[in-house]
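Participant: only the shape, not the letters, is given here:
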């Protein structure tokens, strides 16, 4: 199957892309890496009247420290982020997660901003941004605004982006010597979407941890925080945290795994990630 007919616009600035979005509304789609969108176009799950190519917009491929945040432009590719010393030092959770994403050819083209905007419930990046407590920069007709990751993901492929909004960047808190991160996922084969995955952050406090954030993926309509498990883990109760997942999560069985299997895997991954969060940085 081939895509339905569409017009093509190549934006040279954020303002031009936003103006084109405002003109066409829900009939327009932004394309950057295209690793998800092109497949949807080919299957005619998406049939926009116009594609807006943002690859030539300057500045959106930058990675930089701004104040107390690491800013990652919407066009930063997975491979670029994985090779970035700034990401390795200041956002090591991303460095742990990116090698699990698909295969090299997809990581060479796919963008972090595109993954977050697409909000696939089985994708690693939305969960990582949620676990980090990051924020997302959205540009619209009225200018830029920041949306917390906690407020961005609303449902299945649904986010707080409006029809005229464009995701232009990600802001992540800088990693410190007290920061702890963990990541684990279970997939049938390397490169497959995870059956269940978990991204996590915490802060070292004495002999334990505090400020725990557990973001699961592939267990719901979107990346999901397990708040009950977070509270139990913060007081060192790992088994209590696993038990709390029964309330925190409500996965639906699919062709790969039943609900019970997904819940079992969620607990297994929680134990693994809890061990990672307890490790002192090397």
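Facilitator: On my side now, so go ahead. Predicted model only: the values in this text are computed from it and were never measured. Numbers count the residues shown, from 1 in each chain.
Participant: every contact and neighbour count from this point should use C-alpha atoms.
Facilitator: OK.
Participant: quick one: contacts of the longest helix seen in the chain?
Facilitator: Criterion DSSP state H: the longest helix present in the chain is helix 259-277. Under the criterion C-alpha atoms under 8 Å, 6 or more residues apart in numbering, residues 180-186, 195-202, 209, 219, 233, 238, 242, 245-246, 249-253 lie in contact with helix 259-277.
Participant: next, the one to line up against it:
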């Protein structure tokens, strides 16, 4: 490793002040995204700001009709939380499918969202559930938060503090994963909300997570797998690599969307 300064602030304000004062500073919590990048010298920040011990950032609680998850909540916390399991079982299921036990016990929801890896699972949940990402400065709707590969609406001195998930009527997540990395080759999250149906796809898009509007339109009159008969995803704009062609990923979107609706209706 190379030389850098390391700070472990006690509050979000202290962390934000450190972030604002150092142009290339990086936030770290679980470290599953940042540490490999540091090892490969793909990033060489002069300062790391560890927020893993900031009190209150790891909480999971209900606030009215919203499930609120703190930014440093581990994937295993979300997967095993009775609150999440009762409020949005699909979200607990998603968290339990991330990586392996080592990853789930260190990785955080805030880190996953801030990194916005195009194969990550949480972005699909946020987009489908119409989540609000809360930072130290503002609230950002999921539709505006995700802006492309590894790109979000976060400003340089902005830190995710929690995520607010409105409770859906029904929801489910289905994922076809790379057997080596456990990342989503394609993942589809469906959510039937009081006023709309939302379908979000991760892993497939060349520009990251996106909403499958054709599937949403087909499901709105009747939230049933049969409503998707004849509905297909276009291969245009999808990833094509050694793991699967764009046509293959387009096919998987349709298969997984139908499975997700079936699971949501059980």
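Facilitator: Received, thanks. In this text, all values refer to a predicted model and were calculated from it rather than measured experimentally.
Participant: where does stretch 60-77 of the first structure end up in the second structure?
Facilitator: Mapped onto the second structure using TM-score structural alignment, stretch 60-77 of the first structure spans residues 57-74.
Participant: next, the buried residues of the matching stretch.
Facilitator: Going by neighbour count (16 or more other C-alpha atoms under 10 Å), the buried part of stretch 57-74 of the second structure is 57-60, 62, 66-74.
Participant: how about stretch 180-199 of the second structure?
Facilitator: If you call a residue buried by 16+ other C-alpha under 10 Å, then stretch 180-199 of the second structure has these buried ones: 182-193, 197-199.
Participant: now the strands for the stretch 101-250 of the second structure?
Facilitator: Taking DSSP state E, counting those that start in this stretch as the criterion, the stretch 101-250 of the second structure carries its strands at 132-135, 139-141, 146-148, 151-152, 160-166, 170-177, 184-192, 197-202, 210-211.
Participant: what's near enough to touch the residue nearest the centre of the second structure?
Facilitator: Centroid-nearest residue in the second structure: residue 122, 1.9 Å away (criterion: C-alpha atoms, centre = their mean). Contact analysis of residue 122 of the second structure by C-alpha under 8 Å, 6+ apart lists 94-95, 109, 112-113.
Participant: could you redo the last one with a cut-off of 7 Å?
Facilitator: 112-113 (C-alpha atoms under 7 Å, 6 or more residues apart in numbering).
Participant: under the alignment, what does it map to in the first structure?
Facilitator: Per TM-score structural alignment, residue 122 of the second structure is aligned with residue 125.
Participant: same question for residue 149 of the second structure.
Facilitator: The alignment partner of residue 149 of the second structure in the first structure, by TM-score structural alignment, is residue 156.
Participant: and if you look at residue 167 of the second structure?
Facilitator: Residue pairing (TM-score structural alignment): residue 167 of the second structure is matched to residue 174 of the first structure.
Participant: show me where the second structure has helices.
Facilitator: Remark: helices assigned in the second structure by DSSP H are 12-21, 34-39, 75-80, 82-87, 89-96, 101-104, 109-115, 122-128, 142-145, 213-219, 246-264.
Participant: how near is residue 47 of the first structure to residue 245 of the first structure?
Facilitator: Distance, residue 47 of the first structure to residue 245 of the first structure, using C-alpha to C-alpha, to the nearest Å: 38 Å.
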